[in-house]
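S.K.: pasting the sequence and the predicted coordinates here, then a few questions.
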Amino acid sequence: MTPITMVEGRRIALSNLDKVIYPETGFTKGEVLHYYATVAPALLPHVADRPVSFLRYPDGPDGQLFFTKNPPPGTPDWVRTAAVPRSEDPGARQVVIADMPTLMWAANLVVEFHTHQWTAGHPAVANRLVLDLDPGPPATVVECCAAALWLRDRLAADGLTAYAKTSGSKGLHLAVPLEPTPSATASAYAKRLAQEAERDHPDLVVHRMAKALRPGKVFVDHSQNAAAKTTAAPYTLRARARPTVSAPVSWAEVEACRSPAALDFLADDVVARLARDGDLFAPLTDPERAGALP
């Protein structure tokens, strides 16, 4: 029988707890659920009012992966959803991970969490700017760190404060708390910034997605600021060979990065980091930290 667990008064069926999700390390589905329960105090503030998309990988990263925006079949009626405007479906809704029961229900599906840059109730009005730094081999996260430092200082010149996290894959994400701003305005600013970075460092940065332009350079992906786009949430596990996490990092760590291993964090690493450092992304949830675009 599938065990039923009570989470804050909600009955949740947690299945296949011994199933190995990450074969390279033997990390099981039960450990996935334990990880999310442990990091919930840090994770929930970053997703609690943002519609999420799921990248599901119930048979592990080597199995079928499928991206879903709509609430999955069987979503409990107590799970909050929010309207998400889409041209192809004006009545679309997405799940909001509003509390611990919803987080545990979603984690049981084995998912990556991806969020919009705007909150439920204010679609297409960004309160966060995101830049996704993606290295083209042989470039690595080391080159991403060099680009991130330039972008941090350039953003600071405009009165904006950037915070960094690993993507949980190969690169870095920069996030900036914003005063409410139309997503189109935030997107245009992010594109100008990426173009300026390329002009200043043409041997390091590229702002266009074309693969032919990217070997050995860092693609500064500004497109994730579009209202329809989502980005991997802080503390989400990723569907990689190992249970890597999109983990907030300090600027001191970015400055000191000399090898990809320096910013490669697994679930257990992140639990230890939270116990030691707290949530390095906490300022993003503080309205007093929000900046205005120039």
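M.R.: Happy to help now that I have it.

S.K.: alpha carbons only for contacts and neighbour counts from here, please
M.R.: Will do.

S.K.: list the contacts of residue 60.
M.R.: Contact analysis of residue 60 by CA atoms under 8 Å, 6 or more residues apart in numbering lists 20-23, 239.

S.K.: doesn't it belong to a helix?
M.R.: No. Per DSSP: H, G, I helix; E, B strand; the rest coil, residue 60 lies outside any helix segment and is coil.

S.K.: what separates it from residue 111, distance-wise?
M.R.: Distance, residue 60 to residue 111, by CA to CA, to the nearest Å: 10 Å.

S.K.: could you flag which of the contacts of residue 60 are buried?
M.R.: Using 16 or more other CA atoms under 10 Å as the burial test, the contacts of residue 60 include 20-22, 239 as buried.

S.K.: how far does stretch 38-57 sit from the chain's center?
M.R.: 9 Å (CA atoms, centre = their mean, to the nearest Å).

S.K.: do me a favour and get the end-to-end distance for it?
M.R.: Per CA to CA, stretch 38-57 runs 21 Å from first to last residue.

S.K.: give the buried residues for it.
M.R.: For stretch 38-57, using 16+ other CA under 10 Å, the buried residues are 39-40, 42-57.

S.K.: again with stretch 11-18
M.R.: Within stretch 11-18, the residues scored as buried using 16+ other CA under 10 Å are 12, 14, 17.

S.K.: ok, the last one touching residue 30?
M.R.: Yes. Residue 17 is in contact with residue 30 according to CA atoms under 8 Å; the separation is 4.3 Å.

S.K.: ranges for the strands of the stretch 51-200 of the chain?
M.R.: 52-56, 66-68, 81-83, 93-95, 111-115, 125-135, 163-166, 172-182 (DSSP state E, counting those that start in this stretch).

S.K.: and the ones you listed as CSV, adding distance to residue 193?
M.R.: Conversion of these to CSV gives the following (distance: least, CA to CA, whole Å):
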stretch, distance to residue 193
strand 52-56, 26
strand 66-68, 29
strand 81-83, 31
strand 93-95, 30
strand 111-115, 22
strand 125-135, 10
strand 163-166, 16
strand 172-182, 12
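
S.K.: which of these sits closest to residue 233?
M.R.: Among the strands of the stretch 51-200 of the chain, the nearest to residue 233 by CA to CA is strand 111-115 (5.2 Å).

S.K.: structure B:
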Amino acid sequence: MTPITEVEGRRVALSNLDKVLYPETGFTKGELLHYYATVADVMLPHLRDRAVSFLRYPDGPPGQVFFTKEVPPGTPEWVRTAEVPRSEGPARMVVVQDLASLVWAANLVAEFHTHQWVVQAPDVADRLVFDLDPGEPATIAECCEVALWLRERLAADGIEPYAKTAGSKGLHLLAAVRGCSSEEASAYAKGVAVEAERALPGLVVHRMTRSLRAGKVFVDWSQNAARKTTATVYTVRAREAERVSAPVGWEEVGECAGSGALVERPGGGLAFLPEDVVARVREYGDLWAPLLDPGRSVELPR
């Protein structure tokens, strides 16, 4: 029998709470749901008004992993959905607005991925994103070096980026922008990535070609495209361990850049497990709260 819980007046069906999703650590589905409920206050503002793609892994990362972009069958009628433009035609997607919807979505066992625009204005980018992905033997330490360069470069244009771990090997930088299309955001981000490669030729590559990436950091600017999504801050990733895409401060980024230390174990360096993130939220609050302040968004240079 599937247990039913009430969340803010909504009846939410929960299933297989004892299922182990991460065999290496024994982390269960029930613990995953508890994590999301615990960080909901800081996570929901970053999900609100954004169409969500789910990278589902119902039997854990060792099992089948697949993307769900359109509204899944059986979605409760009280979960908000929105019609969004797609190249192949409009699609209806989930928009996670409240705790009940977050708990329902977490029961699907999924990473949360969002676009760089809100559903009310899909033709306007409100986020600028850089995904820093290290090619072995480069690590997150090299990503942090590149992030520091990007922070200084963006500051020259009046743009203030915020950093988070990818929850895998790399780092994500996002900034609040306004008054531009996704195409304009992509063009700007590509230009900055090319500059980074010229300034740090032994460390950065701006092209996706795998053969160019060994020992370097790929500065992926392409996630600014309207159709692309990025792992949402605070989401747990479908990796070998239950690492979280967690906000980090620039002081932490600087310390990691100077360490040169490999991050090979869960919880090491800038790798955070759910319990680490819960503790950090209690201590620091939401390090990404400034991204939600409309007064901090800036126009890209023309």
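M.R.: Thanks, I have it. Nothing here was measured: the structure is a model prediction, and the numbers come from that model.

S.K.: among the contacts of residue 60 of structure 1, which are in strands?
M.R.: Among these, the members found in strands (DSSP state E) are 20-22.

S.K.: right, and residue 20 of structure 2 touches residue 57 too?
M.R.: No. Between residue 20 of structure 2 and residue 57 there is no contact under CA under 8 Å: 11.8 Å.

S.K.: list the residues that contact both of these two?
M.R.: With CA under 8 Å, 6+ apart, residue 20 of structure 2 and residue 57 have no common neighbours.

S.K.: what lies in contact with stretch 71-88 of structure 1?
M.R.: 51, 90-98, 102, 120-121, 123, 228.

S.K.: please pick the buried ones from those residues.
M.R.: For those, a burial check counting by 16+ other CA under 10 Å picks out 51, 92-98, 102, 120, 123, 228.

S.K.: from these, which two are the most distant?
M.R.: Across those (CA to CA), the longest gap, 22.7 Å, separates 102 and 228.

S.K.: quick one: buried residues of stretch 291-302 of structure 2?
M.R.: Buried, per 16+ other CA under 10 Å, within stretch 291-302 of structure 2: 291, 297-298, 300.

S.K.: what segments of structure 1 are helices?
M.R.: Per DSSP state H, structure 1 carries helices over the ranges 29-47, 100-107, 141-157, 183-200, 251-256, 267-277.

S.K.: any idea which of these is most buried?
M.R.: For the helices of structure 1, the largest average neighbour count (mean count of other CA atoms under 10 Å) is found in helix 100-107, namely a mean of 22.

S.K.: mean deviation of it from structure 2?
M.R.: Mean deviation of helix 100-107 of structure 1 relative to structure 2 after superposition (mean CA distance after the TM-score superposition for structure 1): 0.4 Å.

S.K.: so that helix matches what in structure 2?
M.R.: Helix 100-107 of structure 1 corresponds to residues 99-106 in structure 2, going by TM-score structural alignment.

S.K.: from the middle of its chain, how far away would that stretch be?
M.R.: Centroid displacement of stretch 99-106 of structure 2 relative to its chain, using CA atoms, centre = their mean, is 17 Å.

S.K.: redo the buried ones among the contacts of residue 60 of structure 1 as CSV? Include distance to residue 142 of structure 1.
M.R.: Supplementary listing: those in CSV, determined by distance: CA to CA, whole Å:
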residue, distance to residue 142 of structure 1
20, 31
21, 29
22, 26
239, 22
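
S.K.: quick check, nearest of those to residue 267 of structure 1?
M.R.: residue 22 (11.5 Å).

S.K.: hang on, isn't that closest one packed against residue 63?
M.R.: No. At 10.5 Å, residue 22 of structure 1 does not count as touching residue 63 under the criterion of CA under 8 Å.

S.K.: any idea how far the equivalent of residue 279 of structure 2 over in structure 1 lies from residue 265 of structure 1?
M.R.: Under the alignment (TM-score structural alignment), residue 279 of structure 2 pairs with residue 272 in structure 1. Using CA to CA, residue 272 of structure 1 is found at 10 Å from residue 265 of structure 1.

S.K.: so which of the helices of structure 1 is nearest residue 244 of structure 1?
M.R.: helix 267-277 (6.2 Å).

S.K.: so how far is the closest one off the chain centroid?
M.R.: 17 Å.

S.K.: mean distance between that helix and structure 2 after superposition?
M.R.: Looks like 0.4 Å for helix 267-277 of structure 1 (mean CA distance after the TM-score superposition for structure 1).

S.K.: just give the nearest non-adjacent residue to residue 58 of structure 1, would you?
M.R.: residue 110 (5.2 Å; CA to CA, 6 or more residues apart in numbering).

S.K.: between which two of the contacts of stretch 71-88 of structure 1 is the distance greatest?
M.R.: 90 and 102 (24.7 Å).

S.K.: tell me, how many residues neighbour residue 27 of structure 2?
M.R.: Residue 27 of structure 2: 18 surrounding residues under other CA atoms under 10 Å.

S.K.: you'd agree it is up against residue 17?
M.R.: No. Contact criterion CA under 8 Å: residue 27 of structure 2 and residue 17 do not qualify, at 10.6 Å.

S.K.: neighbours around residue 4 of structure 1, how many?
M.R.: Other residues near residue 4 of structure 1 number 12, with proximity taken as other CA under 10 Å.

S.K.: counterpart of it in structure 2?
M.R.: In structure 2, the residue matched to residue 4 of structure 1 (TM-score structural alignment) is residue 4.

S.K.: returning to that earlier point: now, which of the ones in strands among the contacts of residue 60 of structure 1 sits nearest residue 280 of structure 1?
M.R.: Closest to residue 280 of structure 1, out of all of these and judged by CA to CA, is residue 22, at 26.5 Å.

S.K.: what residues are up against the closest one?
M.R.: By CA under 8 Å, 6+ apart, the neighbours of residue 22 of structure 1 are 28, 60-61, 240-243.

S.K.: quick one: what's aligned to it in structure 2?
M.R.: Aligned counterpart of residue 22 of structure 1 in structure 2: residue 22 (TM-score structural alignment).
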